[in-house]
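Undergrad: Here's a sequence, model it:
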Amino acid sequence: MSYSLRYESPRHEACCWMPSHLRLFIAIDPPRETAVEAGRIIERLRRSGAEAAWVDPARMHLTLHFLGNNVDESELHGICVAMDDACRHLPPFEIAFGGVGVVPDPRNPRVVWLGVCEGQEPLGQLHAGLGERLAPLGFQPEARGYRPHFTLGRLRRGRPGDPPASQALVAEVLALAEVTAGRMRATKVALYSSRHERQGIEYDRLHAASLRGGIEAS
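TA: You can find the predicted model right below:
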């Protein structure tokens, strides 16, 4: 199989250029209902007064593998082949999103996340399958185990007066521990690049691989 890669905007309009080195990651796109619910959660957390950089929920991705900040364009073909091969062996599956937490712990919250409450096992299998095929290309998985989640915000380093706000944030997080945030049937995995523009970070989809396990080819 040959690949003709086109650099796409989020609206899928082909751009006229592609940088020679890319910041790449492989991810699943969440449904709109999850982005909407994430927006509501972020607004609730924002009212705690904690100093944080909150994400734009419309631009969230469920990351499977981060490939690096400086990946050579020549690696794209091999990455696409690895993605297609891994996805060919797994069928589509259900994912449900929910539960808010912090890392590393509530006493020292640095990152706020929205988790996955159904579909962890097939997500783990997909992550492992991709990792096995990406490793020979030089892309090694993180040493820590894979825990699928969306990052909602990153707290800024504490200053005098911050602890009460952080405590208020943690109280809200604990109240959202059982919140639900939509569900989806995962059928595709996408390769994205990200780049810094004046208006912020832009994401470009370079390739999509379909989950085909158990599906008869037409």
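
Undergrad: From now on I want contacts and neighbour counts done on CA atoms only, so please keep to that.
TA: Will do.

Undergrad: where do the helices sit along this protein?
TA: With DSSP state H as the criterion, the chain has helices at 32-46, 76-88, 120-134, 162-175.

Undergrad: Are there helices or strands packed against the shortest one, and which ones?
TA: If you count contacts as 3 or more CA pairs under 8 Å, 6 or more residues apart in numbering; DSSP states H and E, helix 76-88 packs onto helix 120-134, strand 188-197, strand 200-210.

Undergrad: this one as well, want them side by side:
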Amino acid sequence: MARLFLAISLPAKIKEKLKSLQEDLAKTQAHVRWVRPEGIHLTLKFFGEVPEEKTTQLIKAIEKVLEREKPGLLRFKVKDLGVFPNPRSPRVIWAGLEGDLVKLAKLQRHLEEAFIPLGFPMEKRAFVPHLTLGRIKSPRKRNVLMAKVADYQEKNWSIPDDIEIEEIVLYESKLHPEGAIYTPRKRFPLT
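TA: Sure thing, here's the model as predicted:
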């Protein structure tokens, strides 16, 4: 059994800039468990614990969708900062994306549909492409954090660098006390 998810990895220079953002937000001393910068990614589908034989079926399903769809390069920029579910009771701090979001949503939907026959039901919530930066653990200094997030939103915060995504990755996630460790199991080129 392996804990698996399908995701888009980000270039190191983008992760560095997101790390700087996290460090600035952390100055609020709000009770947040920050995602390790090297682990920041865009999740396409979380599978949970998957037996080895089913992993092989997942890989085949992904390859079939990509062969049929031929998505090509995906281009994005990191833009916007927000929280889920809402600013009154925030639980997750995220950075948003702009760019090939329609193309990405179509690819994600076709992948979701391909996983249904393998016993992985379609996600009930709408696909909202985002990069999780941290999880708020308690109300301590939450109002200070939300004021800082609001400042970033007013400034229309973004990372100006273009991101070109050439592949999606099936990752294995191993949980550790200091945070999850993600290991690529298989890379799937988009071109």
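
Undergrad: Let me see the TM-score of these two.
TA: Overlay of the two chains. TM-score (TM-score structural alignment, normalised by the length of structure 2): 0.91; 186 aligned residues with a CA RMSD of 1.4 Å.

Undergrad: Could you dump the helices and strands packed on helix 76-88 of structure 1 into TSV and include mean neighbour count and distance to Arg23 of structure 1?
TA: Formatted as TSV, the helices and strands packed on helix 76-88 of structure 1 follow (neighbours: other CA atoms under 10 Å; distance: least, CA to CA, whole Å):
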stretch	mean neighbour count	distance to Arg23 of structure 1
helix 120-134	18	16
strand 188-197	18	5
strand 200-210	18	10
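
Undergrad: how about these, which one is nearest Arg88 of structure 1?
TA: Comparison of these against Arg88 of structure 1 by CA to CA identifies strand 200-210 as nearest, at 7.1 Å.

Undergrad: What's Val35 of structure 2 aligned with over in structure 1?
TA: Aligning on TM-score structural alignment places Val35 of structure 2 opposite Val55 in structure 1.

Undergrad: can you tell me how far that match sits from Leu211 of structure 1?
TA: Per CA to CA, to the nearest Å, Val55 of structure 1 is found 28 Å from Leu211 of structure 1.

Undergrad: which one of the two has more residues nearby?
TA: Shown here are Val55 of structure 1 and Leu211; by other CA atoms under 10 Å, Leu211 has more neighbours (23 against 16).

Undergrad: To what extent is the residue lying closest to the more buried one once chain neighbours are set aside buried, counted in neighbours?
TA: Nearest non-adjacent residue to Leu211 of structure 1, counting by CA to CA, 6 or more residues apart in numbering: Cys87, 4.6 Å away. Number of residues near Cys87 of structure 1 (other CA under 10 Å) recorded here: 21.

Undergrad: Pro160 of structure 2 should be in a strand, yeah?
TA: Yes: the assignment for Pro160 of structure 2, made by DSSP: H, G, I helix; E, B strand; the rest coil, places it in a strand.

Undergrad: List the contacts of it.
TA: Counting by CA atoms under 8 Å, 6 or more residues apart in numbering, Pro160 of structure 2 touches 77-78.

Undergrad: 7 Å - rerun?
TA: Taking CA atoms under 7 Å, 6 or more residues apart in numbering, we find Pro160 of structure 2 in contact with Lys77.

Undergrad: same check, this time on the one 10 residues further on
TA: Contacts here follow CA under 7 Å, 6+ apart; on that basis Leu170 of structure 2 touches 4-7, 184-187.

Undergrad: Please repeat the previous calculation with a cut-off of 10 Å.
TA: By CA atoms under 10 Å, 6 or more residues apart in numbering, Leu170 of structure 2 lies in contact with 4-8, 43-46, 55, 58-59, 62, 182-188.

Undergrad: ditto for Ala35 of structure 1
TA: 29, 41, 56-61, 181-182.

Undergrad: counterpart of it in structure 2?
TA: Using TM-score structural alignment, Ala35 of structure 1 sits opposite Lys15 in structure 2.
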